[in-house]
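J.: Turn this into a structure:
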Amino acid sequence: MIGIAIGALTLAIWLYLLLANGGFWLARERDTAGLPAAPPTWPEVVAVVPARDEAEVIATVIASLAAQDYPGDFRIVLIDDGSSDGTATLAAAAGGARLTVVSGVPLVEGWTGKLWAVSQGIAAAGTPRYLWLTDADIAHAPDTLRSLVTRAEGGGLALVSLMAKLRCVSFAERALVPAFVYFFEMLYPFARVNAPRGIGAAAGGCMLVRRDALERAGGIAAIRGALIDDCAFGALIKRHGRIWLGLTDRARSIRRYDTAGSIAAMISRSAYAQLDYAAWKLAGTIVGLGLIYAAPPLLAVLGSGPARMLGAAAWLAMAVSIQPMLRFYRRSPLWGPALPLIAAFYGACTLLSAWQHWQGRGGMWKGRAQAARG
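T.: Coordinates of the predicted model:
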């Protein structure tokens, strides 16, 4: 009876996720869909790029920004956040006349490093209509900015954000990266983000925001200590205007995550922050992951009778739910049945994130522990 009850509960959860969680798994929100007509005039835009020790990728990224075919006034501000590897020099060589390099001042207490750098870039940007906040590992197609502004102007949006397509080359990336975006959409269904009411979120690699909306929201200082700064930013701006978030092929992360360890480091940087550094939420998350992802295959393999059938049905629903994301990343559908193992990896990363936080090493990035010690 216990097996049947667990099987029925897990199947009910998966049916809810498939049918009533904003269609998160369908991956329908794309920057190629529903794009309005081009605006009659093209407003001024300034891209703000925070960078710290990004010599491996910065030249490619800045060159992609400098090559934008945007018809309006467009400039790039790069904030060199104490780099020791020649990041600023490489950026200057790639950016040409459109680029201004700002040497960042030392980090101020109460800010994360990235947001402190972004705040300096915004101050140096002047008064354009739009600020394009993009990361130092995101390379853009030449029409990315034109597409962003077209959507923002045509829809009267305060924020347009694109979930950059992550690198998916190594075995670890092929196994784990599509699930990263899948889990993000499960937590923040894009359809609900894009609705006039509902949750707010964004993807930090590519965010076009109206400067006046950001100022009404209190500026970047309003989220200065946020470790998951993109979702905090999306929620902040949504209180002052409509926002839109979607998948894209135009913006691509070129940062390498060649090993499971490097992906674990990326996840554990902020996983415990997602749980508000609460031990009870951590415990609930681990129990929930076990129920949702581990119970179905265990029942399907080890159970019998109705419990086995319920477990198999839940496992099938799980495997089906990730197929659109696997297609987006051009990965084999056979990764679908492996989702329980992938979820176990993400659960372990969440535990690692909590452990790092308790050790005073939470939010570690480029030599900085950015989360307060628990």
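J.: C-alpha only now, for contacts and for neighbours.
T.: OK.
J.: before we move on, what SS does Ala92 have?
T.: In the three-state summary, Ala92 is assigned as helix, counting by DSSP: H, G, I helix; E, B strand; the rest coil.
J.: and it, what does it touch?
T.: When the contact criterion is Cα atoms under 8 Å, 6 or more residues apart in numbering, the partners of Ala92 are 99-101.
J.: Could you identify which of the residues you listed has the most neighbours?
T.: With neighbours set by other Cα atoms under 10 Å, the maximum within the contacts of Ala92 is found at Leu99, which has 22 neighbours.
J.: one more, for comparison:
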Amino acid sequence: MGQTARVSAIVWTAAVSLAAWLWLLLCQGFFWRTDVRLPPQGDPGSWPDVCVIVPARDEAAVLPLSLPSLLAQDYPGRAEVFLVDDGSTDGTGELARDLAARHGGLPLTVASPGEPPAGWTGKLWAVRHGIALARARDPEYLLLTDADIAHEPDSLRLLVAAARTGGFDLVSQMARLRVESLWERLVVPAFVYFFAQLYPFRRIGRKGSRTAAAAGGCVLLCADAAERARVPDAIRHAVIDDVALARAVKGSGGHIWLGLADRVDSVRPYPRLHDLWRMVSRSAYAQLRHNPLLLLGTVAGLALVYLVPPAAVLAGAAGGDPAAVLVGAAAWLVMTATYVPMLRYYRQPLWPAPLLPFTAFLYLLMTVDSAVQHYRGRGAAWKGRTYARPDAVTDEG
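T.: Below you'll find the predicted structure:
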């Protein structure tokens, strides 16, 4: 009787997981599709002025691969690049000037705002300084892009055309991250897959939808919309600044769009699991608003959705319960099928698709570690800085 009850519990739990996957497949904004790319662009009629702002802290290793691509933008209007050196110790600012002298192209200004005051993250303090410099040029658009992002020569032109013809106040592209090492193959496409599951791209661009997100590596922002949303002052303490930026713009009445990139790539390598672990864990608990109950719910949700299907298959096979194997395998199959489009987008083989439960388990551990580091006082640590949770920061008005 006990054996029957135990097996029945396994089947029931697997059935709940399968139901969750069917709901995700059909009702979560078709998050698994990868065809949300830049909207069709018409002729914008005129090409507005654009200022490109690049916050950079200790980026000498990647700058030779990224900055020349910005300086070489084939843009019909007036554009200028502002690289804001956020207290680098590796010669980032000097290297940027040298690259501009060697490659030419768009005008480059290198500036430094000094250390951020209390209540500001370093990146947003650098962005604030860059926007202040840009406003002297009175641009219509600001392109916020990270120092590790390389752009094809027509990237800026396509972004502006999409914003102007589509009536968007913010157009953001999720840069294609580097996927070369074994760990990058296992973890990186899943990172974008999980992000899209949380913030389905189709919902973000829909007027009236409350879903808001952006990808901080590539954000074209209307200068007027930035002023209406009080960006970046209104989000100055945000560790996950791209999502906070999108929420601020959308909350102030702006129309935003986010999709996958075809011509924007990250050149930053994450060859070891340790590198990827740090990338995820530094902000995972901030994503949960440093709430222990949300952490428990997230761990339980990840276990139910991603770990139960293979566990049911193994337990059913070991216990001679074909129902557990069948239901668990069905949930695992749906999970695997939804991951295949992302692997194809990243031009990867399909063998990591059935291993998604293992990758999800790694993300579960990274999230727990993020909480542990937070309570040890080392949460949201990045390049020598550790940021307090927002409600621990004094409001500076």
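J.: coming back round to it: show me the contacts of Ala92 of structure 1 that map onto strands.
T.: Within these, residues falling in strands by DSSP state E are 99-101.
J.: rewinding a little: and which of the contacts of Ala92 of structure 1 is nearest Arg52 of structure 1?
T.: If you rank these by distance to Arg52 of structure 1 using Cα to Cα, Val101 comes first, at 12.5 Å.
J.: The closest one reaches Arg75, doesn't it?
T.: No - counting by Cα atoms under 8 Å, Val101 of structure 1 does not reach Arg75; the two are 11.1 Å apart.
J.: longest strand of structure 2?
T.: For structure 2, the strand that runs over the most residues, judged by DSSP E, is strand 256-266.
J.: residues in contact with that strand?
T.: Applying Cα under 8 Å, 6+ apart, the external contacts of strand 256-266 of structure 2 come out as 34-38, 148-152, 155, 168-178, 201, 204-205, 212-215, 218, 246, 249-250.
J.: do the same with stretch 25-38 of structure 2
T.: Stretch 25-38 of structure 2 has contacts (Cα under 8 Å, 6+ apart) with 24, 158-159, 162, 173, 193, 196-197, 199-203, 259-262, 334, 338-339, 341-342, 345.
J.: Now, of those, which are buried?
T.: Listed as buried from the contacts of stretch 25-38 of structure 2 are 24, 158-159, 162, 173, 193, 196-197, 199-203, 259-262, 338-339, 341-342, 345; burial here means 16 or more other Cα atoms under 10 Å.
J.: In helices only, show me those.
T.: Secondary structure assignment by DSSP state H places 24, 158-159, 162, 193, 196-197, 201-203, 338-339, 341-342, 345 of these in helices.
J.: For these, name the two members farthest from one another.
T.: Greatest spatial distance among these (Cα to Cα): Leu24 and Leu158, at 31.9 Å.
J.: and Met186 of structure 1, what does it touch?
T.: Taking Cα under 8 Å, 6+ apart as the criterion, Met186 of structure 1 is in contact with 21, 24-25.
J.: most surrounded residue in these?
T.: With neighbours set by other Cα under 10 Å, the maximum within those is found at Phe24, which has 25 neighbours.
J.: Identify the residue of structure 2 aligned to that one.
T.: The pairwise alignment with structure 2 assigns Phe24 of structure 1 to Phe31, based on TM-score structural alignment.
J.: Contacts only, for the closest residue to its match other than its chain neighbours.
T.: With sequence-adjacent residues excluded and distances taken as Cα to Cα, 6 or more residues apart in numbering, Phe31 of structure 2 is closest to Pro200, at 4.8 Å. By Cα under 8 Å, 6+ apart, the residues touching Pro200 of structure 2 are 28-31, 211.
J.: Tell me how far the residue positioned nearest the centre of structure 2 lies from Arg128 of structure 2.
T.: To find the centre residue of structure 2, average its C-alpha atoms and take the closest one (Cα atoms, centre = their mean): that gives Ala215, at 4.6 Å. The gap separating Ala215 of structure 2 from Arg128 of structure 2 is 18 Å, by Cα to Cα, to the nearest Å.
J.: Check Gly259 of structure 2 too.
T.: Taken as Cα to Cα, the spacing of Gly259 of structure 2 relative to Arg128 of structure 2 amounts to 25 Å.
J.: same deal with Trp183 of structure 2?
T.: 35 Å.
J.: Neighbour count: the two, which is higher?
T.: When neighbours are counted by other Cα under 10 Å, Trp183 of structure 2 and Arg128 differ, and Arg128 comes out ahead with 20 against 17.
J.: Show me what that one aligns to in structure 1.
T.: Counting by TM-score structural alignment, which is the criterion used here, Arg128 of structure 2 corresponds to Ser119 in structure 1.
J.: which residue packs closest to its match, ignoring adjacent ones?
T.: Of all residues not flanking Ser119 of structure 1 in the chain, Ile220 sits nearest, at 6.2 Å (Cα to Cα, 6+ apart).
J.: Quick one: list the elements packing against whichever strand or helix holds Pro68 of structure 2.
T.: Taking DSSP states H and E as the criterion, Pro68 of structure 2 maps to helix 63-71. Helix 63-71 of structure 2 makes packing contacts with helix 92-103, strand 149-151 when contacts are defined by 3 or more Cα pairs under 8 Å, 6 or more residues apart in numbering; DSSP states H and E.
J.: Determine how far that helix lies from the middle of the whole chain.
T.: The chain centroid and the centroid of helix 63-71 of structure 2 are separated by 21 Å, computed with Cα atoms, centre = their mean, to the nearest Å.
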